Structure formats: structure tokens, C-alpha cells
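Participant: Need coordinates for the following:
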Amino acid sequence: MSATGKPLQPIIIKRIKKTAHGAHGGAWKIAYADFVTAMMALFLLLWLLGATTDEQRGGIADHFNVPIMVALFGDPAAGAATILPGGGADLLRPEAPLTPPDDPAQQPPQIVIHEQQLRQAQLALDRQRIENLRGQIEQAIAANPQLAEYGEQIRLEMVQDGLYIQIVDELNRPMFGTGSPVVEPHLRSILRQIAVSMGTVENRISISGHTDAAPFGRGALGYSNWELSADRANASRRELMAAGLPETKIARVVGMGPSQPLLPEEPLDPRNRRISILVLTQEAEDRMTRAIEGVAPAAPAPPDAAPDATRQGATPGAVNLPPLPNLLPPMGAR
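Facilitator: All right, here's what the predicted structure looks like:
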């Protein structure tokens, strides 16, 4: 109580906490813009209605009722059984229809490649690669002054079975020592250049050694031209392999002795002594493989033919072997 005897009134203090208002959004601006746009469209429509005649308003209405493509070209779906007919253009491949035309004359021509045609194309491509190899070897020899000096002793010729390369002796320019299989340095350079060029093709090769008809050795039972030609062919093989030619590319190595002279009318001419390298076509290699490793299938006998064992001159159990292919050019070929 106060000093006057009156009761004291309670004092109430209100404390207001002030907080920051949240950021005002801009959604009302979008709504207001939509409203203004709608009002502008409304006023534009009212202006058009008041500024045009009935005929003009009818033309505007027809423009929106009929699409421009239908008005110009007609409706292709008119009279169709369905709204969306099947077929038509493939969206992924516009040039190809989903359904083939019924008329065979309208169908695109189909290209049929027979196995024989494919085989002929492969053989032609194989031969073209070998012909390109010939040009590469000729260019490489001409570009090397050391090898160009022996250009006349290097003969390249396309034959039926492939590229025939001959490295021949000349008087006072032998490729090997007299009666020896030791390779002379210039022949080594030639063989190694050929090996490098051979890396551009997958064809295999056949290496042949040849000698002249001059007697050599101690008779038929001793070391003769046959052994010498085989040793020289093998020496050439070793030089090719030393230059990087894979062993798998060598189909065969043979010694021909004096049996295939380059100049048959002059059997003692030094040019008959030579090394021959035949780059085989795929067809020639297949022929050689079949002749060496397999037996050609015999033609079926007629029904009324007698069995092999009863035919005249037939030996029971005998096998008819195919003749070995002649993979060497004719004698005297240059």
C-alpha cells in the first residue's frame, strides 16, 4: 500500500521484439505481366472486330480452321480407313520405307555377289598388290647408287604365278664365289633390300638356285651343281631372314642345278648362274599346297563303271596323286 493508504497498481511493461521482415518475392510481377498481356490481347481483338467487315472476319476464321498444307495440297488422309495409316517413311532412315512396295518393278535392285565373283575379286586384288611390290623394288634399287650399279643383273617380271625376281651373274660380277655358296657383299645388299620391300605384302616366296652346265665336283656321287645350287638358295634364304623376312613367308627352297638355264642355247654362259625368287600369288600358293600336302579328290565314277580293283591296269589300293604344279617360268624367259 502507498503512504496514503491506497493499494498500489501493478505496473505492466510490454517488451516488443522487433524482427526483420522476410524478403518480398517477385511472383506478383509475373501475374501482373500475364494480366497486362491478356488485356492487350483483348483490346487487340476488340479493335479487329471493330475495324473489319463480316467477310474479312469469315476469311480469318477459315484461315485458322484449315491448315495451310491441306489448303495447298489437299488432305492425303481423306477417304483413309484409319486416321494414322501404317507404313510410310522410316524416321530413322528417311530413304527406306517401312513397308516394301507391292510392285516388284519399284523395288530397289538387290546386289548378289556369288562366291566365284568374290574369289576373282580377291585374286585380282592380290595380283595388284604384287604388281605394286614390283614398282617398290624397282624404285628402291634405282634410288640406291650402290644397287643401281647392278640394275642390269636384277630382273623383275610378272608371270602367271606372281612376281619373278632373278639375280643373275655377269662376267667378272659373280653373286657367289667360284664353286662356293658364300654370298658376295653386293648380293647381300640386294637381298636385304628385297626383304625390306617384302614387308609390305603377306605373300610367300619360293627361292631357287641355278648353276650353269659346267662340270663341277667329283662326279654324280660327290658335291655337284645340284648341291651347290641348293646351298646357294639356302644362303639367300638366310640373308633374307637376317634382313627381317619372317620364316613363315618362305614356302620352299630348292636347288635346280643346271636344269633350268636362262640361256638354253648357251648352257655355259655365266648368266645361267642365278638366284630366282618367286613371290607367289595366293592362287599359286594354294595350288602348291594342295599338290604337296593333299590329294585331289577323284571324280565320281559312273554307276556302270567297274570297281577300281577290276579295271584294266588298275592296282588295288593305289592312290592317284595329282601332278606337281610348275611354278617356274618357261626356260629362256627373260
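
Participant: Please count neighbours and contacts with C-alpha atoms only from this point.
Facilitator: Noted.

Participant: Compute the number of surrounding residues for Ile141.
Facilitator: 20 (other C-alpha atoms under 10 Å).

Participant: wait, what's in contact with it?
Facilitator: Neighbouring residues of Ile141 by C-alpha atoms under 8 Å, 6 or more residues apart in numbering: Leu147, Ala148, Gly151, Ile190, Gln193.

Participant: I'd like to know how many residues surround Leu191.
Facilitator: Using other C-alpha under 10 Å, the number of residues around Leu191 comes to 22.

Participant: and this one, so I can compare the two:
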Amino acid sequence: MIIAVDGMGGDNAPQAVIEGVYQALEAFPELTIHLYGQQQVMQPYLKAHERIQIVACSEVVEATDDAARAVRRKKDSSMARILQAVKEGQADACLSAGNTGALMAGGLFQVGRIEGIARPALATTLPTIDGKGFLMLDLGANADPKPEHLAQYAVMGNVYAQKVRKLATPRVGLLNIGTEEQKGNELTKAAFPLIQQEALNFEGNVESRELLNGVADVVVTDGFTGNMVLKSIEGTAVTMFTMLKEAFTSSTKAKLGAVLAKDGLRGIKTKMDYTEYGGAALFGLKAPVIKAHGSSNAKAIFSALRQAKEMVEYDVTATIQQTIAKSN
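Facilitator: Below is the predicted model of the structure:
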């Protein structure tokens, strides 16, 4: 299995990307990595390994680049080249922590959509209290979808939950402002019966306050709302641990309490740590395209590579393709 990796993408590239790559190579003996980037920049962090191949690129897609033009204009960038590798069958999947908009635009126009998928969706696993997590989509690929797009998101999310998370009948929920069927805006009201018609274990509307309690295994929403929910969860987690740190270092007595509570606090932090859950996958493309968090450290890159490997291993793309073909 070959995964093409953008060695230049992300706030901590190339060091964090390369360190994550070596961790994945150590953990997954079936994995081969094609690492794309500016060799002179990556060289200080590279070491010989039989399952890594370096592909030199002269350009880099920057975070400030225009998303729609970046990949088209910078054809020899590490991001453009990993997408091209997937398109041409030189790699089974690709991963980047770089410019999100550019990766989504490049994935759409270079890798291409699965026939029958109107709009791809950005999906990731978010934490829950029980540690199992839930899949949420869309997280920003399409801010203004139509009701039928949300129904397709539900189908794609269900396939992933069955294939990768091994859930026989995943609970699918539609994010809304109330649980009653008639609640919501025009989009959610119209999407509800369309999702209901699919062969899914549809739980109906779910509220955002119940997400981390594990109210559903797959949660569907538009990209605008999903992106705000994602960033709210991330921001709340960071703020919560900052407040806890301040509280536990405020006095000698508090510091003693911190020592006693250390193991419990570590467990909570692990549950809320985005680096444990991998990246966000662009569902609906002809091959797995994974977007890692822009601030990814080596652990996050490792988790994103594990996610890419699982999507290939469990043939998620082909299953989505077959499922959509049957429902059309």
C-alpha cells in the first residue's frame, strides 16, 4: 500500500510530517510512503528507510495562497504532485496538512468525484465521553449544500462507520436546533425525509449539546455549521485545560491535588486530543484524500496516516461508489 504525503504542508512541516511518517512506517509494515517536497528543506530530518521514497518538488502551496488557483498554478508543488500521484494510480491515498481550500479544490478537480456524488464532504472523528467518538460531516467542504447533499453525506458516513469503525448499524443523526421532526431551517426540514428514505439506522434530529455524549455514531450537517461546531469543540477543549492548569497551579494545596488527579486528568486529555483521531477525509472522491490539521504534530500525522491506511484497507471509496450507484 502506497500513501503519497505532502512533506511541506502544515505549520510544523517538514519536521513533524517526517517524524509522523517514520512512526507510521514503524507501526504498519504493509505501508510504503512516497514523500513529496523540497529535498534540501526536508534533508535534515530524513534517514534511510527501505519503505520511503523521496520525490523532489520545486514549489510549495502556502497557507496564504488563493485556494482555487494554488494547485493549478503550482503544478510542481508537493500538494499538486500528491494529488496527481493518486489520480494516476501511483499511490492509493494522499495526505496533506497544508492549505485546506487548495487541497479540497485540487482533490475535486484532479482526483475527481465518484459518479453520483453531487458534492464531496469533509469528515472527521470527534471525541465522546465514552471514548468511542463519532463521525461528523460536512466540516467545511460545502457551506451551502442542498438537502440531497446531506442525504448523500449520511450514506457516505454510514459506509465509513461500518467499514472502518466496524459498527453493524451505525446511528445516524441530523444536526438540528431541536429533536422534533418539524424543527430547523428549510435545509434540515427538507433533508430529514430524504435521509429517512435511505437504508440507514436514522435516529432523526440531534442537538449539538448531546454530541459529546455519543448521541449518534454519524452526524450530518452543512459545512458552515460543521466547521463552527468543530472549532468550538477544539477551542473549548483548549480553554478547559488552560483553566484546569491555572487552577491546579494556584496554590500548594492545589498542586498536591493535581498530583493525586494526574492519571484521571491524563485520561480526559487523551479523549479530547485531536491528534488521537487522525485527519479529515474528503468523502466522495475517487480515492482517499486526507487533510491533517494545520498545526499537526508528529502524533497527529501518524494518526492521519493510520486513517488513510484504513480507508484503503477497508475499501471505503469503492463501497461508497457501489452504495451510491444502488441508491440512484
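
Participant: Put one on top of the other, what's the TM-score?
Facilitator: With the length set by TM-score structural alignment, normalised by the length of the second structure, the two chains reach a TM-score of 0.23; 116 aligned residues with a C-alpha RMSD of 6.0 Å.

Participant: on that earlier part again, list just the nearest of the contacts of Ile141 of the first structure to Asp54 of the first structure.
Facilitator: In terms of C-alpha to C-alpha, no member of the contacts of Ile141 of the first structure lies closer to Asp54 of the first structure than Gln193, at 96.2 Å.

Participant: so that closest one touches Glu138, yeah?
Facilitator: No. Using C-alpha atoms under 8 Å, Gln193 of the first structure makes no contact with Glu138, being 10.3 Å away.

Participant: Most neighbours among the contacts of Ile141 of the first structure, which one?
Facilitator: Neighbour-wise, the contacts of Ile141 of the first structure (other C-alpha under 10 Å) top out at Ile190, 22 neighbours.

Participant: ok, then the element right after the helix or strand where that one lies?
Facilitator: Under the criterion of DSSP states H and E, Ile190 of the first structure resides in helix 185-198. With elements assigned by DSSP H and E, the helix or strand that comes after helix 185-198 of the first structure is strand 205-210.

Participant: Could you list every helix and strand in contact with that following strand?
Facilitator: Where contact means 3 or more C-alpha pairs under 8 Å, 6 or more residues apart in numbering; DSSP states H and E, strand 205-210 of the first structure is packed against helix 225-242, strand 250-257, strand 274-280.

Participant: Taking strand 274-280 as reference, get the angle to it.
Facilitator: Per axes from the mean of the first three to the mean of the last three C-alpha atoms, to 10 degrees, the angle that strand 205-210 of the first structure makes with strand 274-280 is 160 degrees.

Participant: what angle separates strand 205-210 of the first structure from helix 225-242?
Facilitator: Using the same axes, to 10 degrees: strand 205-210 of the first structure against helix 225-242 is 140 degrees.

Participant: May I see the buried residues of the helix or strand containing Gln53 of the second structure?
Facilitator: Assessed by DSSP H and E, Gln53 of the second structure sits inside strand 52-56. Neighbour-count burial for strand 52-56 of the second structure, counted by 16 or more other C-alpha atoms under 10 Å, picks out Ile52, Ile54, Val55, Ala56.

Participant: Please convert those to CSV, extending it with distance to Lys163 of the second structure.
Facilitator: Converted to CSV, the buried residues of strand 52-56 of the second structure look like this (distance: C-alpha to C-alpha, whole Å):
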residue, distance to Lys163 of the second structure
Ile52, 28
Ile54, 31
Val55, 32
Ala56, 35
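
Participant: about what we covered before: output the contacting helices and strands for whichever helix or strand comes after the strand holding Gln53 of the second structure.
Facilitator: Following strand 52-56 of the second structure in sequence order, the next helix or strand is helix 67-73 (DSSP H and E). Helices and strands touching helix 67-73 of the second structure, as assessed by 3+ C-alpha pairs under 8 Å, 6+ apart, comprise helix 78-87, helix 100-106.

Participant: Identify, out of those helices, the most deeply packed stretch.
Facilitator: Highest mean neighbour count among those (mean count of other C-alpha atoms under 10 Å): helix 78-87, with a mean of 26.
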